[in-house]
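**Q** Sharing a sequence plus its predicted fold:
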Amino acid sequence: MGVAAAPTADIAVTGLGVLSPAGLTPDANWAGLCRGRSLAAYDAELAGLPVDFCCRVPDFDARAELGERWARRTDRFSQFALVAARRAVADAGLDPQTWQGERVGVVLGVGSNSLTSYPAEFAQLHDGRPDRVSPLALPRSVPNMAAGEVAMDLGACGPGFTTASACASGTTALGVARDLLRSGACDVVLAGGSESGCCRMSATCFARLRALSRRCAEPELASRPFDAERDGFVLGEGAAVLVMERYATARARRARVRALLRGYGATSDAHHPIAPLPDGSGAARAIRAALRDAGCAPRDIGQVNAHGTSTRLNDAAEAVALTRVFDQGPPPVTAPKSVIGHALGAAGALEAAFTILSLEHQTIPPTANFGHQDGDHKLDVVSGSPRRTPMSAAISCSFGFGGHNAVLVFTTE
């Protein structure tokens, strides 16, 4: 049974802005994913730490992109969001000078406040120099400022806020944006996520949790989702912003519809601060909820864009969840974190964008560094090279600390 034709309640994605370690445009990201090679590398800013490598966004010049004033007053995660939002709006063919700003919302997922600039400010306080703490320290660093700065830059005067569900934050933002559009509260929502977690404090904290891979001698082999030899994730960063509109509105203005957001499901494990339910039941409930919301059966799904962190517990729980839902065998699985690392609060938004690109190209990009699974995992993990696959629907999964599970279903128009 195929996916039903799009009703007017469906939500169209009409613009993409994507910044990741694979590049600064959707095309560059797609090419990087299809090469199937990890972008992890030694990072001098992490020198001396137990884990001294990560995946950084390359060639990002905030001053060139935003000008001196914006670059000085914003932190890196807000800078990513601003650039991604501008590019998404341009991709959608919208003009902020002419749109009805009070009908435009902004919902961005951010996993935490910025840990990039705060340590320097804390050092001033520790050294007894409170007068040297920057007056911009707070407004530059609090999580909501990514959405706030985007709204100010583009004149988006509708609902604007931040979702924080750890590594599911970006996916949650897209689900909330979908609800704003369905309710009629907005006509356009700029939604996604942004994070700049490649800093000494984040690397230290995650290393202390034993969540990061320790393959410092071979960082390019470190991120290996679903592989039997995985030992932790690799820090990444970036942003993705999607322009979302009601399908009928997009068609009326003859916009290019890149994909439809047909379903969203969210659950909580209510189990442990950082570990998922081993039986995958919380994640499985989120997947089933998204499928019900989309009006799709498991057999309609042509691809799973997995959360796939490369940690032992999370990958095992996700594999179990997928086999629970897809009892005839899960569709082909890809895990982009193998290439770009884990962008934390931005990961779900980035992977939503990648799922859309995959539907557009009718191709599933490979999972880097995948050799063989644990004996009890039975996933069809795409590896080695991209796989051409006719498909009309795909799911994107995100699971975060605190037991937050969020899943999206995208379809072709």
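**A** Noted; the coordinates are in hand.
**Q** Could you use CA atoms for every contact and neighbour count after this?
**A** OK.
**Q** and the next element down the chain from the helix or strand where residue 267 lies?
**A** Mapping residue 267 onto the secondary structure by DSSP states H and E places it in strand 259-268. Scanning forward in sequence from strand 259-268 by DSSP H and E, the next helix or strand is helix 281-294.
**Q** sorry, back to before: for the strand holding residue 267, enumerate the helices and strands it packs against.
**A** Using 3 or more C-alpha pairs under 8 Å, 6 or more residues apart in numbering; DSSP states H and E, the elements in contact with strand 259-268 are strand 11-19, helix 169-183, helix 281-294, helix 347-361, strand 404-411.
**Q** That one to helix 169-183, inter-axis angle?
**A** Angle, strand 259-268 to helix 169-183, by axes from the mean of the first three to the mean of the last three C-alpha atoms, to 10 degrees: 110 degrees.
**Q** What are the contacting residues of strand 259-268?
**A** Strand 259-268 is touched from outside by 10-14, 172, 175, 178, 247, 282-283, 285-295, 356, 359-360, 402-413, with contacts defined as C-alpha atoms under 8 Å, 6 or more residues apart in numbering.
**Q** mind running it again at 6 Å?
**A** Residues outside strand 259-268 that contact it (C-alpha atoms under 6 Å, 6 or more residues apart in numbering) are 10-13, 175, 286, 289-290, 293-294, 403-413.
**Q** Second structure follows, compare the two:
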Amino acid sequence: MFRRSHLQISRFYRSISTSPTQPFGPPPPISRRRVVITGLGMVTPLGCGVETTWKKLIQGSCGIRAISEDDLKMDQFDPKTRAYAFEQLTSKVAATVPCGNAFGEFNEVVWLNSKENRSIARFIAYALCSTDEALRDANWFPTEQEDKERTGVSIGSGIGSISDILDAAQMICEKRMRRLSPFFIPRILINMAAGHVSMKYGFKGPNHAAITACATGAHSIGDAARMIQFGDSDVMVAGGTESSIDVLSIAGFCRSRALTTKYNSAPQESSRPFDCGRDGFVIGEGSGVMVLEELEHAQERGAKIYAELRGFGMSGDAYHITQPHIDGRGAILAMSHAIKQSGLHPNQVNYVNAHATSTSLGDMIEANAIKAVFSDHATSGALALSSTKGATGHLLGAAGSVEAIFAVLAINHGIAPLTLNLKQPDPVFHNGFMPLTASKEMPIRASISNSFGFGGTNASLLFASAP
């Protein structure tokens, strides 16, 4: 595929006049190429791996637990300071990745604790782990230089490694700057997740890292798809990663009153999207990575195809640093753009994985936006709707990619996952317009995954069944 296009480009160069006075002609036309998903990888609070995570999600398991002082990553601080910091936190629940060496657990020894991994922070390790699974799933380990040059990486993060920054600041306060690791900067740079993936596998195509808060994962996937569509690459490893369960991140979100505080004694009930009892999101961690591939490239090598990425919609609220406008116009625009780009009718979408984080205002505004976009299709009950954050918490920069994978798996398995902890639905819901409270087997040919971030940035990804 690439060799033919390369020959065509060479002929095009030879046909161009090199006269210094002749006006430039138009750029060569670009025919948009189709993009499919051929590999999936995940590290989530429900477990390590796609199979483990999906099974637990569908069954209604929850990955949220109470946190302890050890979760605050304050190893450089004295016990009294650690105890005081923990006491001051108003939210004491989090969705942490289960670690260990059993099946379905993240193995820290392999991904974090070896001598070679000194330059790798936890958010980078999560990305490497989920990428490994996704590439194995796609069976894409190119050895030819040409194939490596046509394979790129697009993995972002919302925050990166705050705990490393906190440790470094403490060393400065204690006049121990000489003990600062030479790997400090490479550990905190957000683009280093993509960098480490490209270096490990020799991928020399586009190397990209989106940083758009909680829309990061979705933007990373959408950007990667466009790189394939425009011919920059044939294969892209794309997604988001996050590991911000630390004292400073939790304290910061507590101070902005974004986190739940009412359910510290009942952690598994604390994330309740669309429920009247919601009072804030639960901070989570993890990573989701997809292998995106140009359709003909995937077909020629006989790759398994999960779904096609047919639409990518973006918008900005242009309103407030943390709150969406009450009219939900930003969400409406993102979903509408994705649907228009896909060439589908709204009634052909069967499932929406909502961004809904369990915040009072955001959930209600998104619900109204979904109702505005899908109209009778939503209120008739034909459109399945859920937020999977009841099970996973809010994975920040990884949320968009993890939930995009859920949207793809919904198509692949014909199951729409439930919304956990939905006991008393928000009054915005009525009649047929209601989030799922149990996983539902149904034909799903097209699904949308929504992601909205601080700063008013919005993204919607539309997936359809494999061509």
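**A** Ah, there it is. No experiment lies behind these values; they were computed from the predicted model shown.
**Q** Tell me the residues of structure 2 aligned with stretch 355-362 of structure 1.
**A** Mapped onto structure 2 using TM-score structural alignment, stretch 355-362 of structure 1 covers residues 407-414.
**Q** what about residue 277 of structure 1, neighbour count?
**A** For residue 277 of structure 1, the neighbour count with other C-alpha atoms under 10 Å is 21.
**Q** Structure 2: which residue goes with that one?
**A** Residue 277 of structure 1 maps onto residue 325 in structure 2, by TM-score structural alignment.
**Q** follow-up on the earlier one: give the PyMOL command for selecting the buried subset of the contacts of strand 259-268 of structure 1.
**A** In PyMOL, this line selects whichever of these come out buried by 16 or more other C-alpha atoms under 10 Å:
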select buried, resi 10+11+12+13+175+286+289+290+294+403+404+405+406+407+408+409+410+411+412+413
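**Q** Please tell me which residues of structure 2 the strand holding residue 267 of structure 1 aligns onto.
**A** The aligned range for strand 259-268 of structure 1 in structure 2 is 307-316, by TM-score structural alignment.
**Q** The matching stretch vs structure 1, average distance?
**A** Superposed on structure 1, stretch 307-316 of structure 2 shows a mean distance of 0.5 Å to its aligned residues (mean C-alpha distance after the TM-score superposition for structure 1).
**Q** List the buried residues for that stretch?
**A** 307, 308, 309, 310, 311, 312, 313, 314, 315, 316.
**Q** Take those residues and write them to TSV, including distance to residue 260 of structure 2.
**A** What follows is the buried residues of stretch 307-316 of structure 2, written out as TSV (distance: C-alpha to C-alpha, whole Å):
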residue	distance to residue 260 of structure 2
307	35
308	36
309	34
310	35
311	33
312	31
313	30
314	28
315	27
316	26
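**Q** Tell me which two of those residues sit farthest apart.
**A** The span of the buried residues of stretch 307-316 of structure 2, defined through C-alpha to C-alpha, is set by 307 and 316 at 27.4 Å.
**Q** follow-up on the earlier one: show which residues not belonging to the match of stretch 355-362 of structure 1 make contact with it.
**A** Applying C-alpha under 6 Å, 6+ apart, the contact partners of stretch 407-414 of structure 2 are 416, 441, 442, 443, 444, 445, 447.
**Q** Mind listing what's buried along that stretch?
**A** For stretch 407-414 of structure 2, burial by neighbour count (16+ other C-alpha under 10 Å) applies to 407, 408, 409, 410, 411, 412.
**Q** that older thread, could you give the separation of the strand holding residue 267 of structure 1 from the chain centroid?
**A** 14 Å (C-alpha atoms, centre = their mean, to the nearest Å).
**Q** again, but for stretch 17-37 of structure 1
**A** The answer for stretch 17-37 of structure 1 is 13 Å, by C-alpha atoms, centre = their mean.
**Q** okay, that stretch sits on what stretch of structure 2?
**A** Stretch 17-37 of structure 1 maps onto residues 41-61 of structure 2, going by TM-score structural alignment.
**Q** got a list of what the spatially most central residue of structure 2 touches?
**A** The geometric centre of structure 2, computed from its C-alpha atoms, lies nearest to residue 401 (C-alpha atoms, centre = their mean), at 2.4 Å. Contacts for residue 401 of structure 2 (C-alpha under 6 Å, 6+ apart) come out as 217, 218, 239, 240, 288.
**Q** Redo the residues you listed as CSV? Include neighbour count.
**A** Converted to CSV, these look like this (neighbours: other C-alpha atoms under 10 Å):
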residue, neighbour count
217, 39
218, 35
239, 40
240, 39
288, 35
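**Q** For residue 199 of structure 2, state which of those residues is nearest.
**A** Distances from residue 199 of structure 2 to those, taken by C-alpha to C-alpha, are shortest for residue 239, at 16.7 Å.
**Q** Residue in structure 1 paired with the closest one?
**A** Here residue 239 of structure 2 is matched to residue 192 in structure 1, going by TM-score structural alignment.
**Q** Mean distance between the helix or strand hosting its match and structure 2 after superposition?
**A** Taking DSSP H and E as the definition, residue 192 of structure 1 sits inside strand 188-196. On superposition with structure 2, the mean distance recorded for strand 188-196 of structure 1 (mean C-alpha distance after the TM-score superposition for structure 1) is 0.4 Å.
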